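Asker: Kindly return the folded structure for what I paste below:
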Amino acid sequence: MKLTYFFPLVLFLLMYGFGFSATPSISKANLPNWIRQSSNQPKALDLADISDGYYYERIEYQVNLAEQTRFYRDVKVLTEHAGAEHAGQVTIVFDPQYQQLIMHELFVVRGGKHLDRLDLGKFEMIASESELSRSIYNGTYAAYFLLEDLRKDDKIVLSYSLRGFNPVFDNRFADTYFLQGYEPFGLLHVNYVVPKTRSLKFKTFKGAPTAEQQDLGHAVSYYWDIAGTDHVETEANMPIWYPTRQRIECSEFSKWSDVAKWAGNVNPIPPLVAGGKLYQFSERLWQESKHDSVVYAQKVTDFVQNDIRYMGVEVGEYSHRANNPEKVFAQRYGDCKDKSVLLATMLRHKGIDATLILANTYEEYGLDQYLPSPFAFNHMVVRLSIDGRRQYIDPTIMNQGGSFSERYFPFYGKVLEVKAGGVLQDTEKVLSGTTRVEEKFKLRRDGGAQLDVVTIYSGSNADDIRTYFKQTAKNTIDKSYLEYYQGFYKGLVRQTPLTYQDDPVRNIFRVEEHYNMHSFSEIEVGTNRRSISVYATNLSSYLPTISDGRLTPIALRYPLSLEHDIYIINPDGIPVSPMKENEFMDRESYYYGKNIVTINDTLKIAFRLGFHDTYVKAEEVAAYQSDFADKERFFSSAVYLDDDGLVSGSTTAHETNGWSVFGFVVLLGLFTWLVVTYYHPRRASTLIPVYDEMRYDRIGGWLVLLLIALCATAIRVFYEGMLRLFFTQQMWDTLDYNVGVHPWLYAGIFMTMFVGNTVIFFLSVYAAYLLVKRRDIFPQTLFFLLMFQLAVVLADVVLTYTIFREQQAEADDYSEIVRAISFALIWSLYLFHSTRVKGTFLVQSDQVAQAEALVAPALPSIPVSVFESTDNTSHGGGSEHDVQRDN
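Answerer: Next up is the predicted model:
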């Protein structure tokens, strides 16, 4: 009811204030004598391309710059009776502030006869105000006429002129016209009559033909006379700026600096009136800011953004001219240019450099390809500079929080400085906001669950949600949040009312919800297994659905950074069986990911989605389609439950898998038999050279540390790899519940890691035994163990990232890699370079020693006197061998 009474009142007051108490009138006249006649005949169209029961046989648009007149003519042909409903309504929109509507023709052609229907008395003048939904009053009217007695195959001929150009452009002209539509035309005739004293530049886009010219003596006619135009197919979710239709542009502004100069003349930044109310208010803010320019700029911005409500009166010249700042301050409302000029005026009052900026909220890309023209822009903002630091401010954004220097400014592509010599500038794509959703499903043994939801908005997302909460009734918000979850989970009821906390200083907005679900699980069709399904559809809703074979870019709702974490928690701290799924993809325009891990009694399912740009390029559409071919499946997850109603595997958390223990023992026995039979009796290889004679008859030096390291490796592998993982039943349960990887591939990797850990354990124990016995095959055995252990660790990491598509290694992964590489490098270098190793490990196997004893020749006996002589010459000092042995 409030809106019902409010808008008519506003319209009445505005119309009265601007002198529109009288209804605009229309007149009638013959066809202008300056219009050009087409030399072509309309082309027959394929009716299969026609909708709404009618088509345009002819469309004419002609402009006379000297007469400031636009001439329109169209001929519509009814192909079906239903066409009368759409084609029979004549609506002509114009601005009576500077335009006169002159009717020329309105008749129906039926059976070769012209039936005149032009009766000015039957036209109704209606305030159209098509932009009221945007709080913009533009003062336009619509001349409305409803044709009677229309039949199939009738032709409706309408022609009229709009005389008068908006004076705000200082008698300079600019225009845009599309040469194609989304349905074909039988004939299109466009004509610009330009006096030779004026220079109007033309530019064509999307392969449009260039203009033909005709010298009229005092003027030149630039025209397009096209018999039959092709229709253009359109696709949903295309960027607004992406060109699909041929168009022409013309402008008397030769360069962008001309547009900047014009805009500066139309919207000067005036000094404040000394002693006026705005002057006094600005002085008060300056005192409150303690003469700090940054603090003052923030206070002024807050005032203009939040206390000057957005509402524009864009009548006549005020479509591009701002109201005086004193007036805007007094009335407490204004559109983008009103608010921008007010902001810049207040900033300049205290010596802060402030520049008006023209922007286009739709043309994120390609605006620099336009002809310079005021119509290239539809928005105005401010750029300020304090101590050499520039910052853009959009005064139409409300309730911005956080540090002033980090306030969000939308990506508007190219913008134009409103100053002498102003040029196009680039704005940056800034991702300043994140939305994080945490849903915790706390399972109960009765089959129900408690759902606690925390949603944290930061940056620009906090700005948006803050405005939503301030402008929307609390009960409405509470109901919408409840209905959202009830759409996914049956039997969900609110436990406590929704609560929120706003921290504008840090710019964080936190919303909490609490619900109860009496029954959470359901029986899966086909398997008859009990399961629960969780969803992150708030992510998938941001991804446009596209058709196969699409060739055009896809618009994205930039900026976007969403995190959605779902926790399914078992009661009583009962552990969850290990599960693993990880997928992450980072494309040029977007990224997404899904990760499933278990943390004690909790199954965590994390989703990520974000956009790097405002659109997906045409050449990346195929990848987008492949990535999100089944987005609803990707952004949801089904989890199986055990008979006890808990997350699958929870009942086996403390059970031992007997077959894994048996397999471990069997493998150890097999390895022992193979080593004892084929390897242990062998002679050492020449891989690591040793001395000919033994110099050390006991283990010492760094070998003691190596022995400890081997024992520690065996203990760690047995405890962490076997006891805590492979010997547990819940680890083997992952073969049934792992998702995202082919079962056979996952099982192969699983068994390979099991055998690899068993080999490392066996070799560590065996190498420790060889070290103690000082066997000659120890160095080569240890070297093989080091290389095998390094290969197993690297294979585990590589396979994990490749198979499960993990993109970021965890701290434990880095630690394991560094430990394996360091262990292998240090001890390998020690094996090859240590004299202790080369002089210690010379003990051969009994079989090798016996074989060499049988083939060795008998040594001659040495007289005792020789030893006595040796002892005497050495003065009782002992042999070199004895000295080395003691060392």
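
Asker: CA atoms for contacts and neighbours, from now on please.
Answerer: Noted.

Asker: Residue 425 in helix, strand or coil?
Answerer: At residue 425, secondary structure determined by DSSP: H, G, I helix; E, B strand; the rest coil is strand.

Asker: thought it was touching residue 411?
Answerer: No. In this structure residue 425 lies outside contact range of residue 411 using CA atoms under 8 Å: 11.9 Å.

Asker: who's more crowded, those two?
Answerer: residue 411 (22 against 14; other CA atoms under 10 Å).

Asker: In this structure, which helix is the longest?
Answerer: With DSSP state H setting the assignment, residue counts place helix 743-773 as the longest helix in the chain.

Asker: Show me what that helix is packed against.
Answerer: helix 658-674, helix 702-716, helix 729-737, helix 778-803 (3 or more CA pairs under 8 Å, 6 or more residues apart in numbering; DSSP states H and E).

Asker: try 7 Å this time
Answerer: helix 702-716, helix 778-803 (3 or more CA pairs under 7 Å, 6 or more residues apart in numbering; DSSP states H and E).

Asker: tell me the most buried of these?
Answerer: helix 778-803 (a mean of 18; mean count of other CA atoms under 10 Å).

Asker: Could you give the separation of that helix from the chain centroid?
Answerer: 39 Å (CA atoms, centre = their mean, to the nearest Å).

Asker: counting contacts, what elements does it pack onto?
Answerer: helix 743-773, helix 811-833.

Asker: Flag every buried residue along stretch 316-323.
Answerer: 316, 318, 319, 320, 321, 322, 323 (16 or more other CA atoms under 10 Å).

Asker: Could you also give me the structure for this next sequence, so I can compare it with the first?
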Amino acid sequence: MRTSLFILFLLSFHFVFSQNQIKKSPTPNWVNSISFEDKDVNSENGGFQYLLLDYQDNFPEEASYKHIAIKLLNSNGIQSNSDVSVVFDPSYQKIYFHSLQIIRNGEVIDKLNLNNFQIIQRETSLDRSLYDGSLTAYVNLTDVRENDIIEYSYTTKGFNPIYDGKVSGTVYHQYAIPVNHIYTRLLTDKHDHFDFKLYSDASNPEIKEYSGIREYVWNVNALDFKLYENNSPPWIDIHKKVSFTTIRNWEEVVNWALPLYTYPKESVKEIARSIPQKKDTKATITSYIRFVQNKIRYLGFEDGINAFRPHSPEKVFNQRFGDCKDKSLLLVSLLRNIGVEAYPCLINSYLKDSIFSELPSVNAFNHCIVNFNYEGKTYFVDPTISDQEGDLDNLSVPDYGYGLLIKSNETTLKAIAPTPNPSVKVKEIITLDSINGNATFWVTTTYTGSKADATRSYFNSSSRESIKQDYTEFYRYLYPRIETANIVDIIEDDSIKNTVVVRESYTINKIWEDGTSGNTIYCDIYPIVLEPYIEYTKATNRKIPYYLGDPFTYEQTTEINMPETWNGDNMEISVDGKYMKYSNTTNCKGSKITVTHDYALLQSTVPGDSIETFLNHIEEIKNELHYYLTYDPDRAKFKVSWISVLLVLLSVGLTTSLSVFLYNRYNPAPQEPDTNKAIGGWMVLPLIGLCLTPFLLLFQIFSQDFFNHNIWVGVYNAETELPSTFLFVLGGELIYNVFQLTFSIFLMVLFFKKRTSLPHLISIFYIIILVGAVGDFLALKFLLPDLYAQSDPEESFKLILRAFVGAVIWVPYFQISERVKETFTKTSKNKTRELSTVQNQTI
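Answerer: Next comes the predicted model:
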């Protein structure tokens, strides 16, 4: 009870003290009085419109004056502007209200009553575990009506003492909403250094000097508002603005920060003794990094000077929490304690490389990391990232661009070398138990770099049951009848390479879906993990770059084990762009289908004039993501194709007739004395090939289902430019194969009978095989370009090469070989002509 009362007493004292920080006073004498006009108001621009934004800063007196007038156009404007609030830090600031009134139809209604003000501590950065100690003084205005003008003015006295007299800031002369009048006035000591920089065509100021003061005044109309486009990079600022600073260069920022990052070295030795030491320096460095990242909680109290000055390493270690500055200084102190050169490094996580366009300022940074050097190499590490792994060679740090080392004599920003792009590799195995049945679904995903860090953090912060539920719901979009995951867990976590491997296992009930016509069923194989990585908002005719996110690579292999042999096309598709690359392959072999998807985001932004091309490439990719297994029970039943039978009979009949004719009528005279030599020597090789040819051709004809009526129907309905041409080529291939088969049998007969016609006819046969292979390739390429694009040209080239080599070797052999001439000497009369008889007849 006493403890509760004590806490209430402290809170009461705090808010009473804060209440005393808000006072009522006349407008300071140094302020220029600025009036406003109620005109150029357009209700189409929203529920309210600013008539005046009057900002005047007096740096020598550490005072900032604000004077604002807002016209409320409808109920939405009343809802969002009936509260007047001021944020301040009670440790060094006081608020003086000069006016708070409502102007209604020219009548002024005074609303300034300090008793109506309330003090609250909102902590707008609480979601990032940061407490800045700032308070908000606000008053809720009563009796606010449409077309009222709310006008108020106040002065904030006191600058953060940590600045040590250094001043910097930014004032905007354009917003995403129209503003009738923006008045900006800066008063500086004329002897002080003061720089300003204009952005986005902001106007130059009027400059005056008087009584030791230099005055800068901007008096602008800001009705020409600008809206940000979707996916604008965080470092892009499209509005007119003016930045100013009293700091000459980055070295001056370093010299300002150096005293803030000092610490008692003796205390660090005690801290180091509390952390287990490793056997070598490299391992100890990694151990210190992991200790600060994982054992020191990220939490910051950044009120007043604590917004810039880190707490001592000893305090951070003992309390086991700290913000980015605290954690960075602790890690720096530990590394220095073992002789490693290390420094805090200030960075801006939003500006990245664009920080070079900023003026030197103590407010230019919003984050702190660590730089250290070891064995001739420079490393950067972010001590605020928990659940990170990897040795020094595999440290992952976000793309921060450039940073400022808090190091003596440091004069410029230092480049932070980017780490290798993270990757996601997915291996899926889908095994179907039957057509129109169920399936088992295994997924193995390997993450590297920052993707591994994020996955590890997710598993460390979530229960296994909630993870299973999340994963199952994710896949349920694709497979509605999927059962809750059997397994979802990390099966490998490599602390050296910083890789995480996650294994998943599911059962999918009735993976097949009913088609839209007849009894057709289908199964959709889709890379659902890739989908969110390529979702981008539509955008055309942009003027500023389009932000895509950090570059990464994605690879997916899906193996589908079918319950039976599956006929499918092998395909390869690629989409190559300047900012991304994608490829998709499909391979069908027996009952196994393999589908791959490879995607790489190469850059984080796309110029505005290139976004349409990029998004068109993304649409091309999306059109190729689905792979459908389609099954029609009616078409699956075998039906004899009478067209095939007719073509076979026609080809057999014509080839047989030709063979009979050649057998009886074509009897070349022997070229050498008939020694009646037996078949032997090199000619055995073509004979073996000739004997195998009928069997190979029969296998080819029946394996390609030429006699299945459904195949011909499928060809006719195929998505090609000319289905009739496809049928013509298919029929021609059947006729050609049957011709080869029949004619090869005829050649076998001639071969074994050692007929004189064999050398010439088999040479013609080899030439026909070569011409047929070339013709098949040309027909595919020029008559069926769609099918050619999906085929593997290498197989055609191999076939042509084999036919060419066979013709080159065996055609000359059968034409000039003496052994051939002495073996094939018989004619249709089945007798051998003796050389002597021929000579006698000649004489």
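
Asker: what about residue 61 of the second structure, is that helix, strand or coil?
Answerer: coil.

Asker: Kindly report the same for the one 10 residues further on.
Answerer: Going by three-state DSSP, the secondary structure assigned to residue 71 of the second structure is strand.

Asker: corresponding residue for it in the first structure?
Answerer: Superposed on the first structure with TM-score structural alignment, residue 71 of the second structure falls opposite residue 77.

Asker: what's the burial count for that match?
Answerer: For residue 77 of the first structure, using other CA under 10 Å, the count is 23.

Asker: Now it. Nearest residue, chain neighbours left out?
Answerer: Counting by CA to CA, 6 or more residues apart in numbering, residue 77 of the first structure lies nearest to residue 155, which is 4.5 Å off, once chain neighbours are set aside.

Asker: my read: the one you found touches residue 109, true?
Answerer: Yes. Here residue 155 of the first structure lies in contact with residue 109, judged by CA atoms under 7 Å, at a distance of 4.9 Å.

Asker: so what's the residue nearest to residue 345 of the second structure when sequence neighbours are not counted up against?
Answerer: Closest residue to residue 345 of the second structure apart from its sequence neighbours, by CA to CA, 6+ apart: residue 405 at 4.4 Å. Going by CA atoms under 7 Å, 6 or more residues apart in numbering, residue 405 of the second structure touches 343, 344, 345, 346.

Asker: now the helices for the stretch 51-200 of the second structure?
Answerer: 75-81 (DSSP state H, counting those that start in this stretch).

Asker: Redo the contacts of residue 405 of the second structure as TSV? Include distance to residue 807 of the second structure and secondary structure.
Answerer: Shown next, in TSV, are the contacts of residue 405 of the second structure (distance: CA to CA, whole Å; DSSP: H, G, I helix; E, B strand; the rest coil):
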residue	distance to residue 807 of the second structure	secondary structure
343	75	strand
344	76	strand
345	73	strand
346	75	strand
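
Asker: For the match of residue 71 of the second structure, list the residues it contacts.
Answerer: Contacts of residue 77 of the first structure by CA under 7 Å, 6+ apart are 54, 55, 56, 57, 153, 154, 155, 156.

Asker: how close does the fifth one get to residue 86 of the first structure?
Answerer: Which is residue 153 of the first structure. According to CA to CA, to the nearest Å, residue 153 of the first structure and residue 86 of the first structure sit 14 Å apart.

Asker: For these two, indicate the residue with more neighbours.
Answerer: residue 153 (17 against 12).

Asker: From residue 228 of the first structure, how far out is the more buried one?
Answerer: 19 Å.

Asker: same deal with residue 778 of the first structure?
Answerer: From residue 778 of the first structure to residue 228 of the first structure the distance is 90 Å (CA to CA).

Asker: try residue 483 of the first structure
Answerer: Distance from residue 483 of the first structure to residue 228 of the first structure, by CA to CA: 52 Å.

Asker: Who has more neighbours out of those two?
Answerer: Just comparing residue 483 of the first structure and residue 228: by other CA under 10 Å the higher neighbour count belongs to residue 228, 20 against 14.

Asker: Just give the number of residues close to the residue nearest to that one when sequence neighbours are not counted.
Answerer: With CA to CA, 6+ apart as the criterion, residue 228 of the first structure has its nearest non-adjacent residue at 4.5 Å, and that residue is residue 186. Residue 186 of the first structure: 22 surrounding residues under other CA under 10 Å.
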